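Trainee: sequence and predicted structure are below.
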Amino acid sequence: MKLSLGFSPCPNDTFIFDALIHHKIDTEGLDFDVHYDDVETLNQKAFHAELDITKLSYHAYAYAADKYVLLDAGSALGFGVGPLLISKDPGLAEQLRVVGDGAVSGGRVTVGIPGKHTTANFLLGLAFPALANKQEMVFSTIEQALLDGHIDLGLIIHENRFTYRQKGLHKVMDLGDYWERTTGSPIPLGGISVRRRLPDDIKHKINRVIRRSVEFAFANPRSGIDFIRLHAQEMSEEVMYKHIDLYVNRFSIALGDEGRAAIHTLFRKAWELKLVPQTPKELFLESTI
């Protein structure tokens, strides 16, 4: 059986899916038509139910829950993994650190975000609700937009956490740390979802195969190095593995009770603030078959 599968070309995703798509593990008869896209493109594809299996932001999942159900394997959750709000202007960075949201006036401060429906943007809204003048852009272009003076603040994710300082940029806030301090939970960034209309046995098979792929990657961390490097493009190997170490962890093998509770906390806060629509459907695939 062939299924369409979407994930990002970032090292955490290629690390997770290498064994699966290259048949280094038992895929239980499943084969995959792979689509590589940035996270916001994947979110948009999920809204239109274009793929059978897709990575997506947990924030975006609120708008696709009628079409998809979340798997237990393949997620990006953790402590110390959140997005960073940064600036080229050290004065503005310090003012926002000290004064917080009250330092934003008149809507003149422009912030570049990696997509409206990213979990990063959701966290920004919690921490800095007055930052309403937002410009959507591909995550990898945000640092340069700051350096060129096109935006005042940038919301960075992925490997940019490791590169902004050497470019002379300044941290305003670690939004993952903000989430952890206010909730005590790991930050849910992105998960893997499957079409609800697929047969239950296929959904569970997909979950098993993805878990097996993650476990293989942990046991053989350099097995997919050429595949990871191919999609990482200009990223150094050191940054690639920092990226993987940050975003791939025990929650990527299985969410467990702690991971599911963190995701429920995210949605409960979003529903209370009316930031996303509520869904009557169960969020997670039921216990494995």
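Mentor: That came in fine, so what should we check first? Numbers count the residues shown, from 1 in each chain.
Trainee: when you work out contacts or count neighbours from here on, use the C-alpha atoms and nothing else.
Mentor: Noted.
Trainee: Asp245 versus Arg197, what's the distance?
Mentor: 34 Å (CA to CA, to the nearest Å).
Trainee: and Phe122, by the same measure?
Mentor: Applying CA to CA, the value for Phe122 to Asp245 is 24 Å.
Trainee: what of Phe216?
Mentor: Shown here: Phe216 relative to Asp245, a distance of 15 Å by CA to CA.
Trainee: tell me which of those two has more neighbours.
Mentor: For Phe216 versus Asp245, neighbours defined as other CA atoms under 10 Å are more numerous around Phe216 (20 against 13).
Trainee: so the residue nearest to that one when sequence neighbours are not counted: helix, strand or coil?
Mentor: The spatial neighbour of Phe216 that comes closest, neighbours along the chain excluded (CA to CA, 6 or more residues apart in numbering), is Ala19 at 6.8 Å. Three-state call for Ala19 (DSSP: H, G, I helix; E, B strand; the rest coil): helix.
Trainee: off-centre distance for the lengthiest strand in the chain?
Mentor: Ordering each strand of the chain by length in residues (DSSP state E) puts strand 187-195 first. On the basis of CA atoms, centre = their mean, to the nearest Å, strand 187-195 is displaced by 8 Å from the centre of the chain it belongs to.
Trainee: and the comparison structure, right after this:
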Amino acid sequence: YGPMIVSTRAYSQDEIKRKRIAVPGKLTTAYLVLNLFAPGIETEVVPFDQIIPKIKLGNFEAGLIIHEGQLTYDRSGLYRIVDLGKWWHQVTGLPLPLGGNAIRRSLGPELMASVSNALRKSIEYALDHRAEALAYALQFARDLDPQLADKFVGMYVNERTLDYGPDGREAVRRLLDMGYQAGIITQPARVDFV
């Protein structure tokens, strides 16, 4: 699974590459993968929670959705044109790395390790106390019932959140390298996992 291109019409993947797409931002994994899928595609940045309404109003022929929109787009009568997570996996054989934390090397190894450890403990606590963590997160859910929110959280907060694993680390490196090779990322990226 991953970011999805959705529309009010069932466009083919080739047709969608010629449409103007609402995107949630240009500094996102979703945008990077969209541009790997469809180099040069026309896009316009729209707040992520306004993409589906703007598609329904006819302001855009399609949109790139992230977050809970991946689970609710069909309620709005939209068609999924492509799941970019599945596309990425077909192309690379790797999971699509979504949502990560970065820290500046200049902070030094001790502080980097301390921050990483604090994040890990927080995530472990949430995984070990899922019902409590979900009840807290529901305060911020947009139109998600508890069952759908639980499904969404399970997609994005899991054991891979604690450790990408070898294939996940390779996926991060490959994504950044492909983005650089395609000219989407302006400088080569070196990633160290803390």
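Mentor: Right, received. Where do you want to start? No experiment lies behind these values; they were computed from the predicted model shown.
Trainee: and the residue nearest to Phe216 of structure 1, how far from Ala217 of structure 1?
Mentor: If you go by CA to CA, the gap between Ala19 of structure 1 and Ala217 of structure 1 works out to 7 Å.
Trainee: hey, where'd the strands end up in the stretch 151-289 of structure 1?
Mentor: Listed from the start of the chain, the stretch 151-289 of structure 1 has strands (DSSP state E, counting those that start in this stretch) covering 153-156, 170-174, 187-195.
Trainee: if we ignore the residues flanking it in sequence, what's nearest the residue nearest the centre of structure 2?
Mentor: Note on structure 2: the residue nearest the mean C-alpha position is Leu98, at 4.5 Å, using CA atoms, centre = their mean. The shortest distance from Leu98 of structure 2 to any residue other than its chain neighbours is 6.5 Å, reached at Thr29 (CA to CA, 6+ apart).
Trainee: now which residue in structure 1 aligns to that neighbour?
Mentor: Counting by TM-score structural alignment, Thr29 of structure 2 lines up with Thr119 in structure 1.
Trainee: number of nearby residues for that match?
Mentor: Counted with other CA under 10 Å, the neighbours of Thr119 of structure 1 add up to 24.
Trainee: over to the one 3 residues further on?
Mentor: Phe122 of structure 1 sits with 22 neighbouring residues when counted by other CA under 10 Å.
Trainee: the helix or strand hosting it packs against which elements?
Mentor: Phe122 of structure 1 is part of helix 119-127 when elements are defined by DSSP states H and E. For helix 119-127 of structure 1, the packing partners by 3 or more CA pairs under 8 Å, 6 or more residues apart in numbering; DSSP states H and E come out as helix 58-61, helix 175-183, strand 187-195.
Trainee: please repeat the previous calculation with a cut-off of 7 Å.
Mentor: With contacts defined as 3 or more CA pairs under 7 Å, 6 or more residues apart in numbering; DSSP states H and E, helix 119-127 of structure 1 has these neighbours: helix 58-61.
Trainee: in structure 2, what stretch matches the helix it packs on?
Mentor: The aligned range for helix 58-61 of structure 1 is empty, by TM-score structural alignment.
Trainee: of all the residues in that helix, which ones are buried?
Mentor: 58-61 (16 or more other CA atoms under 10 Å).
Trainee: longest helix anywhere in structure 1?
Mentor: The single longest helix within structure 1, with elements called by DSSP state H, is helix 200-219.
Trainee: what range in structure 2 matches it?
Mentor: Helix 200-219 of structure 1 covers residues 109-128 of structure 2 once aligned (TM-score structural alignment).
Trainee: buried stuff in that stretch?
Mentor: Across stretch 109-128 of structure 2, burial judged by 16+ other CA under 10 Å covers 112, 116, 123-124, 126-127.
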